[in-house]
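model this:
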Amino acid sequence: MFDPYSRHAARMRKQRRHALALRLCQVFSRASKQVKTTVSPFKVGDYLAGDDPFNGSKEGVVVVIKGPSIGLRTVVPTGGTLVYYDYRQLRRPW
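I've put the predicted structure just below:
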């Protein structure tokens, strides 16, 4: 007859709990990585126009993409400064 309190049954329950905890850790880790990384519709080298109340309206080429922030290398008027915009504030100028 099966004894639910035997050492073997206790060991099996412990292994199942450990496997479940490991799987949940993997699922939550993958979910947190997906939340932190946003997919930008733009690529490095695209020519974009950004409109922001703090940075103003500027056009430039995408140089850096870090999460939701996109760095534009502007040409006019300061000559080559890097301005960061949220990807939702950018559009194609045409």
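
switch to C-alpha atoms for all contacts and neighbour counts from now on
OK.

now the end-to-end length of stretch 31-40.
End-to-end distance for stretch 31-40: 18 Å, by CA to CA, to the nearest Å.

How about residues contacting that stretch?
Residues outside stretch 31-40 that contact it (CA atoms under 8 Å, 6 or more residues apart in numbering): Gly67, Pro68, Tyr87.

quick one: which of the residues you listed is nearest to Gly60?
Ranked by distance to Gly60 (CA to CA), the contacts of stretch 31-40 are led by Tyr87 at 13.3 Å.

Another for comparison:
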Amino acid sequence: MGTDNYAQDLSRMGEPVSIRDVLGRALGRMARAFSPQCPYRVGDTVIGDDPFSGRREGVVVWRDRRSVGVKTTYGVFFYDHRLVRLLD
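You can find the predicted model right below:
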């Protein structure tokens, strides 16, 4: 009656992989490992100090490799992670 049984899709197993693809994936992982990363986590209380949007205190609600979104009483502001520091 019900089709609750699932089977793994084996259509890609056994396909040949080129050396170019393997090296490309490995070099991509290495480049990401050495690229700058944001040290803040979602939920951290921080101060963002930017000459254009000013100094704002808030909580990190979004983070990327190089930037953070800080939620303040005035809205969400996005800062480069180098312009943000933890609240004392």
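
May I have the TM-score of the superposed chains?
Here the TM-score for the pair of chains, by TM-score structural alignment, normalised by the length of the second structure, is 0.66; 71 aligned residues with a CA RMSD of 2.0 Å.

Name the nearest residue to the aligned partner of Tyr47 of the first structure in the second structure, sequence neighbours excluded.
Counting by TM-score structural alignment, Tyr47 of the first structure lines up with Thr45 in the second structure. With sequence-adjacent residues excluded and distances taken as CA to CA, 6 or more residues apart in numbering, Thr45 of the second structure is closest to Val59, at 4.5 Å.

What are the buried residues along the strand ranked longest in the second structure?
Longest strand in the second structure, counting residues (DSSP state E): strand 54-63. Buried positions in strand 54-63 of the second structure, judged by neighbour count with 16 or more other CA atoms under 10 Å: Arg56, Glu57, Gly58, Val59, Val60, Val61, Trp62, Arg63.

Can you give the distance of the helix or strand where Lys14 of the first structure lies from its chain's centre?
Per DSSP states H and E: Lys14 of the first structure is located in helix 7-36. Chain-centre distance of helix 7-36 of the first structure: 24 Å, with CA atoms, centre = their mean, to the nearest Å.

and the angle for whichever helix or strand comes after it with strand 56-66?
Using DSSP H and E, the helix or strand that follows helix 7-36 of the first structure towards the C-terminus is strand 47-52. Strand 47-52 of the first structure runs at 110 degrees relative to strand 56-66, counting by axes from the mean of the first three to the mean of the last three CA atoms, to 10 degrees.

once the two are aligned, what's the mean deviation for strand 47-52 of the first structure against the second structure?
Following the fit onto the second structure, the mean deviation recorded for strand 47-52 of the first structure is 0.5 Å by mean CA distance after the TM-score superposition for the first structure.

Does Phe77 of the second structure touch Ser67 like I think?
No - the criterion here is CA atoms under 8 Å, and Phe77 of the second structure misses it with Ser67 at 10.4 Å.

Mind listing the shared neighbours of those two?
Counting by CA under 8 Å, 6+ apart, nothing touches both Phe77 of the second structure and Ser67.
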